[in-house]
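[1] Okay, predicted coordinates and the sequence, questions at the end:
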Amino acid sequence: MAYDFQRLQVLIVDDNRFMGDLLRMVLRSFGLDRVSVSECPLEGLSYLESHAFDLAFFDYEMPAMSGLDLISRVRGHHNDLVRFLPVVMCSAHVEEERVLRARDVGATEFLVKPFTTQAIYERLASLIERPRPFVREACYFGPDRRRKLADVASADRRVRSARGIDGPQMRRAALRDAAGGPDALANGW
């Protein structure tokens, strides 16, 4: 399925200007014109606090603050629009330990560098078509780390907002609306 992504607003935080610009160019080829790029994680956090982004791409390794630390700050944020933000962690290092650490701090998806346009599109489609509910545990808040659907005997731990809708449900509705709905086709894609 192809989507019209032109209404989505995306933040990229990557200390490597070339990689940030390259990712922005790929996103623009999908019709995403509202893409902000920051080379500084603290500046990126400031952008998140002052703009309503629909999703973000964070680099794993940055000098001032790692992508892991940035995700931790996002997941602990007081504003639900920031806390429930889908975050795609990007890294050229794909050792299992790194991927699991990104998952365990609250990354929604993982994108391997060097990336392909198809891999980026698949991450975007996954965020829209298969958003994961958020869970709160003693030492974790973020997207459910389980990928397979299974019956769980324990109580439902998905976080509900004051309106009774979980964060991913709000995000899924916003992303689908912004992407033109489930049946929308992107021009030329």
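    Looks like it arrived, so ask away. Residues are numbered from 1 along each chain as shown.

[2] alpha carbons only for contacts and neighbour counts from here, please
    Fine.

[3] how about the residue nearest the centre of the chain, what does it touch?
    Nearest to the mean C-alpha position of the chain, by C-alpha atoms, centre = their mean, lies V87 at 2.2 Å. Counting by C-alpha atoms under 8 Å, 6 or more residues apart in numbering, V87 touches 55-58, 71, 106-109.

[4] Nearest to R98 among the residues you listed?
    Minimum distance to R98 across those is 11.3 Å, recorded for A107 (C-alpha to C-alpha).

[5] On the three-state scheme, the closest one is what?
    coil (DSSP: H, G, I helix; E, B strand; the rest coil).

[6] For F18, see how far away it is.
    23 Å (C-alpha to C-alpha, to the nearest Å).

[7] and if you look at E137?
    E137 is 38 Å from F18, by C-alpha to C-alpha.

[8] go on, R73?
    R73 is 25 Å from F18, by C-alpha to C-alpha.

[9] which of these two has more neighbours?
    R73 (15 against 10; other C-alpha atoms under 10 Å).

[10] returning to what we had before: now neighbour count and distance to P168 too, for the contacts of V87, in JSON lines please.
    Formatted as JSON lines, those follow (neighbours: other C-alpha atoms under 10 Å; distance: C-alpha to C-alpha, whole Å):
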{"residue": "L55", "neighbour count": "23", "distance to P168": "12"}
{"residue": "A56", "neighbour count": "21", "distance to P168": "14"}
{"residue": "F57", "neighbour count": "23", "distance to P168": "17"}
{"residue": "F58", "neighbour count": "28", "distance to P168": "19"}
{"residue": "I71", "neighbour count": "25", "distance to P168": "16"}
{"residue": "G106", "neighbour count": "27", "distance to P168": "13"}
{"residue": "A107", "neighbour count": "28", "distance to P168": "13"}
{"residue": "T108", "neighbour count": "27", "distance to P168": "11"}
{"residue": "E109", "neighbour count": "19", "distance to P168": "14"}
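
[11] Can you classify V135 by secondary structure?
    Per three-state DSSP, V135 ends up strand.

[12] wait, isn't it in contact with G167?
    No - in this structure, V135 is not within contact of G167 by C-alpha atoms under 8 Å, at 10.0 Å.

[13] now the residue nearest to the centre of the chain: how far from Q9?
    V87 is 13 Å from Q9, where distance means C-alpha to C-alpha.

[14] Which residues are in contact with each of those two?
    With C-alpha under 8 Å, 6+ apart as the test, V87 and Q9 both reach L55.

[15] Which stretches in this protein count as strands?
    With strands called from DSSP state E, the chain shows them at 9-13, 34-38, 55-59, 87-91, 109-112, 134-137, 140-143.

[16] picking that back up, give me the more crowded residue out of V135 and G167.
    Taking other C-alpha under 10 Å, V135 and G167 do not tie; G167 has more neighbours (25 against 17).

[17] also this one, for the comparison:
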Amino acid sequence: MEKLSISDLHIVLVEPSETQRKIITNLLLNEDVKEIESASTIADAKKAITSHGADLIVSAMYFEDGTAIELLEFIKEQTQYASIPFMLVSSETSISKLEEFKQAGVAAILPKPFTPLHLNRALIASVDLINHDELELELFDVREVRVLLVDDSRLARNHIRRVLESMGLKKITEAENGAMALTYIKDAPFDLVVTDYNMPEMDGRELSEYIRFNPDTAHIPIIMVTSESADSVHMANIQQTGVNALCDKPFEPTEVRAMLAALLGE
């Protein structure tokens, strides 16, 4: 299958402000995007997507008929659209509101205003999600790597699974929290654990401590996926549990590819 480049993308731009639509459109054109379809409401965006499809959705957060989370969930809940990357563009600074998008599997979050560099990185991350480029490992057949994916958000698990599958990882077992993950770890061997931090019953820190300090599982590499800031108290505690790598949400393919190459190539 021929790989898409940024210039090949058909983008649905969802923005209520005509001025902002023009600004973002011009920035996209400067990135060599040639096909941009605009919508000013959630309803119009859904019509555009169902009528013509999309390679990428670039959306503001607030609209007269709802918020972008409704559009994101509409996409992720339907098989034919679930793999479309979603880029949020917003001046929102509320951690809880942005967290909702991160948990739902947004590909990138851009602040308003954003720089061309921000946009280029987000477009590259989105294209990486679309293009399947198998990871090459010296010590493993990537298709045989056994991954345990742990996250209490089904939408987040779906997003992370798609990123991993795009790199050739096919043997992925999902768990909703650390307690469920432990039952799997006790019954079957794994080569890699990718876990969220904030989860009910048993969080990612507790799960990581069990894995690292149990002789039967201490060798398993652990990637912690979190939206916590790198200098937070939680992150300092996590790093003491023996987590091999910390990955921000959104779960970006380029960053993850480098982590996997390092962890599974050792």
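    Perfect, thanks for sending it. Predicted model only: the values in this text are computed from it and were never measured.

[18] ok, back up a step: nearest to V99 of the first structure, out of the strands of the first structure?
    strand 109-112 (7.2 Å).

[19] residues of the closest one that come out buried?
    Neighbour-count burial for strand 109-112 of the first structure flags 109-111 (criterion: 16 or more other C-alpha atoms under 10 Å).

[20] Against which helices or strands is that strand packed?
    strand 87-91, helix 96-105, helix 117-129 (3 or more C-alpha pairs under 8 Å, 6 or more residues apart in numbering; DSSP states H and E).

[21] any idea how far A174 of the first structure is from C90 of the first structure?
    23 Å.

[22] Over to H77 of the first structure?
    On the measure of C-alpha to C-alpha, H77 of the first structure and C90 of the first structure end up 21 Å apart.

[23] can you give me the strands for the stretch 151-266 of the second structure?
    With strands called from DSSP state E, counting those that start in this stretch, the stretch 151-266 of the second structure shows them at 171-175, 192-196, 222-226, 245-248.

[24] Rebuild those as JSON lines, extending it with mean neighbour count.
    Formatted as JSON lines, those follow (neighbours: other C-alpha atoms under 10 Å):
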{"stretch": "strand 171-175", "mean neighbour count": "18"}
{"stretch": "strand 192-196", "mean neighbour count": "25"}
{"stretch": "strand 222-226", "mean neighbour count": "23"}
{"stretch": "strand 245-248", "mean neighbour count": "19"}
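
[25] Same list (these) but as JSON lines, adding distance to T115 of the second structure.
    Shown next, in JSON lines, are the strands of the stretch 151-266 of the second structure (distance: least, C-alpha to C-alpha, whole Å):
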{"stretch": "strand 171-175", "distance to T115 of the second structure": "36"}
{"stretch": "strand 192-196", "distance to T115 of the second structure": "29"}
{"stretch": "strand 222-226", "distance to T115 of the second structure": "25"}
{"stretch": "strand 245-248", "distance to T115 of the second structure": "20"}
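
[26] Between those, which one is closest to H118 of the second structure.
    Nearest of these (C-alpha to C-alpha): strand 245-248, 15.8 Å.

[27] now what about the closest one, what contacts it?
    Contacts of strand 245-248 of the second structure (C-alpha under 8 Å, 6+ apart): 222-228, 255-256, 259.

[28] Which of these sits closest to S208 of the second structure?
    Nearest member of those to S208 of the second structure, counting by C-alpha to C-alpha, is I222, at 7.3 Å.

[29] What are the neighbouring residues in contact with T254 of the second structure?
    125, 128.

[30] gap between it and S83 of the second structure?
    In terms of C-alpha to C-alpha, T254 of the second structure sits 17 Å off from S83 of the second structure.

[31] okay, now R130 of the first structure: neighbour count?
    12.

[32] Likewise for R172 of the first structure?
    Neighbours around R172 of the first structure, by other C-alpha under 10 Å: 19.

[33] how far away is the closest residue to it other than its chain neighbours from P86 of the first structure?
    In this structure, R172 of the first structure finds its nearest non-sequential neighbour in I128, 5.6 Å apart by C-alpha to C-alpha, 6 or more residues apart in numbering. Using C-alpha to C-alpha, one gets 10 Å for the distance from I128 of the first structure to P86 of the first structure.

[34] These two: which is more packed in?
    Neighbour count, other C-alpha under 10 Å: between I128 of the first structure and P86, P86 has more, with 29 against 23.

[35] Setting the sequence-adjacent residues aside, check what's closest to the more buried one.
    Using C-alpha to C-alpha, 6+ apart, the nearest residue to P86 of the first structure is L55, at 5.0 Å.

[36] ok, that neighbour - contacts?
    L55 of the first structure touches 9-11, 85-88, counting by C-alpha under 8 Å, 6+ apart.

[37] let's see 7 Å
    10-11, 85-87 (C-alpha atoms under 7 Å, 6 or more residues apart in numbering).

[38] Can you tell me how far it is from L124 of the first structure?
    Applying C-alpha to C-alpha to L55 of the first structure and L124 of the first structure gives a distance of 9 Å.

[39] What segments of the stretch 151-266 of the second structure are helices?
    Ranges of helices in the stretch 151-266 of the second structure, per DSSP state H, counting those that start in this stretch, are 154-166, 178-187, 204-213, 233-239, 253-264.

[40] Dump the ones you listed to a markdown table, plus distance to E64 of the second structure.
    Shown next, in a markdown table, are those (distance: least, C-alpha to C-alpha, whole Å):
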| stretch | distance to E64 of the second structure |
| --- | --- |
| helix 154-166 | 25 |
| helix 178-187 | 39 |
| helix 204-213 | 38 |
| helix 233-239 | 37 |
| helix 253-264 | 33 |
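
[41] Looking at those helices, which is nearest to A43 of the second structure?
    The nearest among the helices of the stretch 151-266 of the second structure, by C-alpha to C-alpha, is helix 154-166 at 21.6 Å.

[42] by contact count, what packs against that closest one?
    In terms of contacts (3 or more C-alpha pairs under 7 Å, 6 or more residues apart in numbering; DSSP states H and E), helix 154-166 of the second structure is packed against helix 95-104.
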